[in-house]
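In: Sequence and predicted structure, then a few things I'm wondering about:
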Amino acid sequence: MDESPQLSGRFLPSKVYARWKWTVRFGLFAMPLILFLVGGFVLYLTPTKYESKAVFDYRGSRTPAEAAALLKSRNVQVDVCDALELNKRLDCDKETVVEVLTKNTETRIDAASGQIEVVVTHVQKELARDIAAELPKALDRYEATLARNAINRQLEALRLAIRNGEDKAGIHRKDLLQLISVRGEHPTDTASQLDVTASRIDWEQEFRRVTDNKSRAAELDLELASLGKFATVHTDPVIAQNRAGTKTEDSLTEVSLESLGYGLLFALLVPYLFELACPNHRRFITPVKKMSTLSDDEWSLTAKDSDLVPAGGNG
């Protein structure tokens, strides 16, 4: 018997959802409840985090973006860890502390003023405040250390040049005095005049070079003594009173809506997937006709298929 008429309406929503009614009921009622309970439990287990913010001005040679990136550098964060003794307060090693700081630290830059805002998130509100306050200080110390090291390197090179220059100037002066003692300070012959003049020029040039290096070294000493601040805090961080991120009420609302949405999606799509996965289940295609409504041809087919003979069919 041709089954195409029976299959023609197989995927009508009314028939599919009627055949898989328990799947629909599970998606509409049980699944949202399960998802809501799981989501609420996860939300309950999620620790509450607090934010603390600090806004500061950067006055170094870098751009604000580069300075903001330095806040997450290992050198700065290790300094914060040492200054606040975070490995003791968090009871973990320094590497773990640096990972926590990197993960929980965010930076924002005000394009108009160039000010940098550092935001620290942590489950301990006091610790979040302390870290946010210490990060600009650590950046200032880091930049001051770099500047101090650069100046010290220049000073070391200048002092070496001054010592060498003083030695050379002493030699040139000794040669000049010896030449003057032999030929006189103002010799009359041209050759002697040229020799004395050349020796005097060598001594004066070396002496001037030593004097310039001493002046430059004095300037660097003054610069080293007055480095100033590289990071000036405008807004000190405070202990947060409200949790960071979404409020609990909003989170529960999101969990409820997501649970209902996934349940509805399950109820709408999964019955069709089951229908496609079970194409040979005839009981899901057409309802079985009652025996009293079968035609003579259907009676014959039924008897042939099931080895049954209708009453009065022996003749």
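Out: Yes, it's here.

In: Only C-alpha atoms from now on, for both contacts and neighbour counts.
Out: Noted.

In: gap between L135 and Y272?
Out: Going from L135 to Y272 by Cα to Cα, to the nearest Å gives 57 Å.

In: number of nearby residues for A277?
Out: 10 (other Cα atoms under 10 Å).

In: before we go on, here's another structure to hold up against the first:
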Amino acid sequence: MFAAALLLLGVLVAIPTTVQSIGVCYGMLGNNLPPPSSVVNLYKSKGIGAMRIYSPDGATLQALKGSNIQLIVDVPNNNLQSIASDQSAAANWVKSNVQAYIPGVSFKYIAVGNEVIPGNQAQYVLPAMKNIYNALSSAGLSGQIKVSTAVSQGVLGSSYPPSNGAFSSDAASTLGPIVQFLAKTGAPLLVNVYPYFSYVNNQGSIKIDYALFTSPGTVVQDGQYGYQNLFDAIVDALYAALQKAGGSNVNVVVSESGWPSAGGTAATVSNAQTYNQNLIKHVGKGTPRKPGPIETYIFAMFNEDQKPAGIEQHWGLFKPDGQPVYPIDFS
């Protein structure tokens, strides 16, 4: 019996854990994009298991019903002040944009603001997060939907080597209390992680293969941790910063990452395909500091022609007609 139990344990240990499907951000700043029902069908046909939208679009939420696609929905930046100052405004927002679509829509996170820390609106983020959390609690939903905010990797004041990661003085005063709130509620910090921008702004010191996951070996040795790619280095710098801010139990969810296929420095179809395909392959493994799957959302589903000219219009995995900009395998 004991031997059989050991054998069973060995079998259980040998079964690989399933890596959660990678998500893709669905931006809508285009005048030629397909209807949301077609977009949801495209997600399902490609096996994309999660989506982020930047405002609670009714047609998209309707199309997501019954799809089992996990969703991040943003509280838009222009709603932060009103929701921060009025609990009833938060309750109405949750009622109209979340409760109205449950149980059909699989809400996972509410991102209260996108990249407003540091800045003029940063002061509203935590009060708005608390009011949204209270509204979810009143609706009996705080156990299944986590409340966070999305920040850029620019909140890091230092990031090299990754163990030196710390929030900048501008960001830390706002992020410190937010990290405490996330730790208390069991929510992750959502971070938009872009090795592309780190590379473009530091070409003298960063090689492109380090940014594209194609370095043949370790590029940065940081104590016991060796880094073969810049994505891991940024994420682990964020973990080091969280630890210093009292959030050693707070996970990082990569709420955006990607590479443009045209419009600027190193923005080619080949580089975009290399980065995004390698990202998909890599995130199941985790980072040197934090092994295990990294929940990650690629930016973005489509090229968006109503964004500013240049690279901003060329982050899409797909053209508006649903054809891939380049081949990509989501499995």
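Out: Perfect, thanks for sending it. Nothing here was measured: the structure is a model prediction, and the numbers come from that model.

In: so what number do they get for TM-score?
Out: TM-score for the superposed pair, counting by TM-score structural alignment, normalised by the length of structure 1: 0.17. Supporting figures: 91 aligned residues with a Cα RMSD of 6.3 Å.

In: just to revisit the earlier point, pick out whichever of L135 and Y272 of structure 1 has more residues nearby.
Out: L135 (25 against 17).

In: In which helix or strand does that one reside?
Out: Assigned by DSSP states H and E, L135 of structure 1 belongs to helix 125-183.

In: list the helices and strands that helix packs on?
Out: strand 50-58, helix 74-84, strand 116-122, helix 190-225, strand 231-235 (3 or more Cα pairs under 8 Å, 6 or more residues apart in numbering; DSSP states H and E).

In: Let me have the ones you listed in a markdown table, extended by mean neighbour count.
Out: Below are those laid out as a markdown table (neighbours: other Cα atoms under 10 Å):
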| stretch | mean neighbour count |
| --- | --- |
| strand 50-58 | 23 |
| helix 74-84 | 18 |
| strand 116-122 | 24 |
| helix 190-225 | 16 |
| strand 231-235 | 16 |
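
In: With distance to A68 of structure 1 added, can I get those in CSV?
Out: Output for these, formatted as CSV (distance: least, Cα to Cα, whole Å):
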stretch, distance to A68 of structure 1
strand 50-58, 9
helix 74-84, 11
strand 116-122, 7
helix 190-225, 25
strand 231-235, 11
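
In: And these: which comes nearest R153 of structure 1?
Out: Closest of these to R153 of structure 1 is helix 190-225, at 10.5 Å (criterion: Cα to Cα).

In: hmm, back to that, let me know the angle separating the helix holding L135 of structure 1 from helix 74-84.
Out: 110 degrees (axes from the mean of the first three to the mean of the last three Cα atoms, to 10 degrees).

In: contacting residues for P195 of structure 2?
Out: By Cα atoms under 8 Å, 6 or more residues apart in numbering, the contact list for P195 of structure 2 reads A211, L230, F231, I234.

In: 6 Å - rerun?
Out: Listed by Cα atoms under 6 Å, 6 or more residues apart in numbering, the contact set of P195 of structure 2 reads A211, F231.

In: Report the buried residues of the strand or helix carrying V39 of structure 2.
Out: Element membership for V39 of structure 2, per DSSP H and E: helix 36-46. Using 16 or more other Cα atoms under 10 Å as the test for burial, helix 36-46 of structure 2 gives P36, V39, V40, L42, Y43.
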